[in-house]
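Peer 1: Here you go, sequence then predicted model.
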Amino acid sequence: MPLAKNKETASPATQYFAEVLRKLRERAGLTQDELGSRMNYTGAAVSSVETCARPATNEFIARAEEALDAGGLIAAASKYLRLERYPAYFQGFVQLEAEALSVSSYCPQVLEGLLQTESYARELFRCDFPPLDEEEVEKLVEARMARKVLFDRRPVAVVHVVLEEAALRQRIGGSTVTKEQYRYLIECAARPNVVLQVMPLDRTGHAGLRGAMKVIETPEHTPLVYLEGQGTSLLVSKPDEVSVLMRRHTMIRTQALGLTESVAFIEQLAGEL
């Protein structure tokens, strides 16, 4: 009875979404096959979501909302379901990031997730160890791409990213993926709410040597700092600790190349491929 086992072991949010979908479908007088036909899915696909055998994708959620004329109920039920696509240690930060007035990152090893292409993110997750299966990889890629709504939401968020040259030169996925990623970074840097800087390797030393960090400003104008590594994370909120990390991040920004120089640097790297 594998489906019953999935239903029993699924998270509360997954079970709640499945129940909302089922009740709305039944209220509309539709079978799983009929709903699937309206959504351009199979009845088996609808069944797999209702039994928690498979997670609902963004596309599935949007089509179900429309097909059932759900008045926002399915979208509302999916709010916490979407959070479960992220690792547990990252879920709290995702909620803060989605509402932040500004997000400032220093990235010494890999590129900022908000600025990753789908191909780069996919290859990055495939490098994980122990290895992830392809279904889990695709779930994580979709979740990472969903964070990009930050760029276009209202009120607009300011995104400031400092990338180490070493992170840029790491050819995740090979030359084709890397070149596509460079071009996307240049496109992102052209946005009026995005500032992109590069920390070149020829710096003899700088304030970022202790590792990656993210500084966010909440809607209440409260600064917080998020630290992450090896599947663990820490959200720093004590004012004195936040102050030290913010001053360190400010120094990192002053030591990196400016926006124009940084874009030119990335264009040069792209030209080398």
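Peer 2: Looks like it came in fine. Numbering: from 1, shown residues only.
Peer 1: make it CA atoms for all contacts and neighbour counts henceforth
Peer 2: Will do.
Peer 1: Helices of the stretch 51-200 of the chain, residue ranges please.
Peer 2: Using DSSP state H, counting those that start in this stretch, the helices of the stretch 51-200 of the chain run over residues 58-67, 73-83, 88-99, 118-126, 134-146, 165-169, 175-189.
Peer 1: out of these, which comes closest to residue 195?
Peer 2: Across the helices of the stretch 51-200 of the chain, residue 195 has its closest neighbour in helix 175-189 (6.0 Å, C-alpha to C-alpha).
Peer 1: quick one: the closest one to helix 118-126, angle?
Peer 2: Interaxial angle, helix 175-189 versus helix 118-126 (axes from the mean of the first three to the mean of the last three C-alpha atoms, to 10 degrees): 120 degrees.
Peer 1: list the helices and strands helix 175-189 packs on?
Peer 2: With contacts taken as 3 or more C-alpha pairs under 8 Å, 6 or more residues apart in numbering; DSSP states H and E, helix 175-189 sits against helix 118-126, strand 194-199, helix 259-271.
Peer 1: Put this next to the first one:
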Amino acid sequence: MPQRLVVTEMSHEPRKRFAEELRRLRVERGLTLRDLASLVGWDPSLFGKMERGGTLGGPEVVQALDQYYGTGPLLLILWELAVGDPTQFKEQYRRYMVLEAEALGLWQYSVSRPPGVLQTAEYAREALMAGGLRGAELEQQVDARIGRRRVLEGDDPPPFRVILSELVLRNSLRNTQAWRGQLEFLLEAADRPNIALHVLPFGTGLHGLDSTDVMFLRLPDGRTVAYVENDVSGELIEETSKVDQLQRTYDAVRDLALSLAESRSFILRMLEEVPCEPST
């Protein structure tokens, strides 16, 4: 068997390859981070973090770098691969992330926090910090979580139905401006044609999902799988009978929730209660 040809010594891991390519392009042009910042914009510390793999940055930054270096869409393609790389997630989530990217339809019930696909970067950062993450690992997980939003974007995104417990809308962030941003993002999401957002208000009584987040994925092969998560663990469920039982429970909860119009009005009222001035 012929020996495998090694084309480059650069990493085959999407996130590392993106960082390596950024550094290679800058060094080949003899630029310092400050030089690059003055030519392209943004802070030199951001470019430093991107080259070290501490953050992926946003698509606007990456597009500006592509334009400056004359690399067409190369860096943006590498960025998209890095954002969508399931290895960024902890082991128990990886198979679920692969299936989520393939799903033809999604529906979810959330107990206390917005679904990851509907979180702003500020919300994701505070939530992950509350779980103990710091430094480079924190930024990597924020990037990974925000990257999940691509599932619901694009030219032909899958339908997504989500039920938010009222607790999601009451469990605010410490930073009021960041919390306003999260509520505004939920309102924006509720206006998208592929997203149906319901609120389950307090006072509807006990139900089968009181303490459990659940996400259903309808897959191309016709199967539906579920991912359930509570405060201590998460589990991917693929056995048909168990998924069917969870779906019946979900349907019962949906029957208790507000209509789409009522839910939008509910979130808008919550937004109006948030002070416009930043927290001190």
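Peer 2: Everything's here; your move. Everything numeric in this text was worked out from a predicted model, so none of it was measured.
Peer 1: want to try a markdown table for the helices of the stretch 51-200 of structure 1, with mean neighbour count and distance to residue 237 of structure 1 as columns?
Peer 2: Below are these laid out as a markdown table (neighbours: other C-alpha atoms under 10 Å; distance: least, C-alpha to C-alpha, whole Å):
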| stretch | mean neighbour count | distance to residue 237 of structure 1 |
| --- | --- | --- |
| helix 58-67 | 17 | 32 |
| helix 73-83 | 18 | 22 |
| helix 88-99 | 16 | 12 |
| helix 118-126 | 19 | 29 |
| helix 134-146 | 17 | 24 |
| helix 165-169 | 18 | 28 |
| helix 175-189 | 18 | 29 |
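Peer 1: of the ones you listed, which approaches residue 235 of structure 1 most closely?
Peer 2: With C-alpha to C-alpha as the measure, helix 88-99 is the member of the helices of the stretch 51-200 of structure 1 nearest residue 235 of structure 1 (7.9 Å).
Peer 1: so where is that closest one in structure 2?
Peer 2: Using TM-score structural alignment, helix 88-99 of structure 1 lines up with residues 91-102 of structure 2.
Peer 1: and that stretch, how far from the chain's centre?
Peer 2: Remark: stretch 91-102 of structure 2 is offset 13 Å from the chain centroid, using C-alpha atoms, centre = their mean, to the nearest Å.
Peer 1: Kindly report the same for stretch 199-208 of structure 1.
Peer 2: The gap between where stretch 199-208 of structure 1 is centred and where its chain is centred comes out at 27 Å by C-alpha atoms, centre = their mean.
Peer 1: Now it: buried residues?
Peer 2: Across stretch 199-208 of structure 1, burial judged by 16 or more other C-alpha atoms under 10 Å covers 199-200, 208.
Peer 1: Quick check: the helix ranked longest in structure 2 compared with structure 1, mean distance?
Peer 2: When structure 2 is parsed with DSSP state H, its longest helix is helix 240-256. Once the two models are superposed, helix 240-256 of structure 2 sits on average 1.3 Å from its counterpart in structure 1 (mean C-alpha distance after the TM-score superposition for structure 1).
Peer 1: hmm, who's touching that helix?
Peer 2: Around helix 240-256 of structure 2, the neighbours that count as contacts under C-alpha atoms under 8 Å, 6 or more residues apart in numbering are 109, 163, 198, 200, 204, 207-209, 224-226, 237.
Peer 1: could those residues be laid out in CSV, adding distance to residue 253 of structure 2?
Peer 2: Shown next, in CSV, are the contacts of helix 240-256 of structure 2 (distance: C-alpha to C-alpha, whole Å):
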residue, distance to residue 253 of structure 2
109, 9
163, 8
198, 10
200, 8
204, 9
207, 7
208, 8
209, 8
224, 18
225, 18
226, 16
237, 19
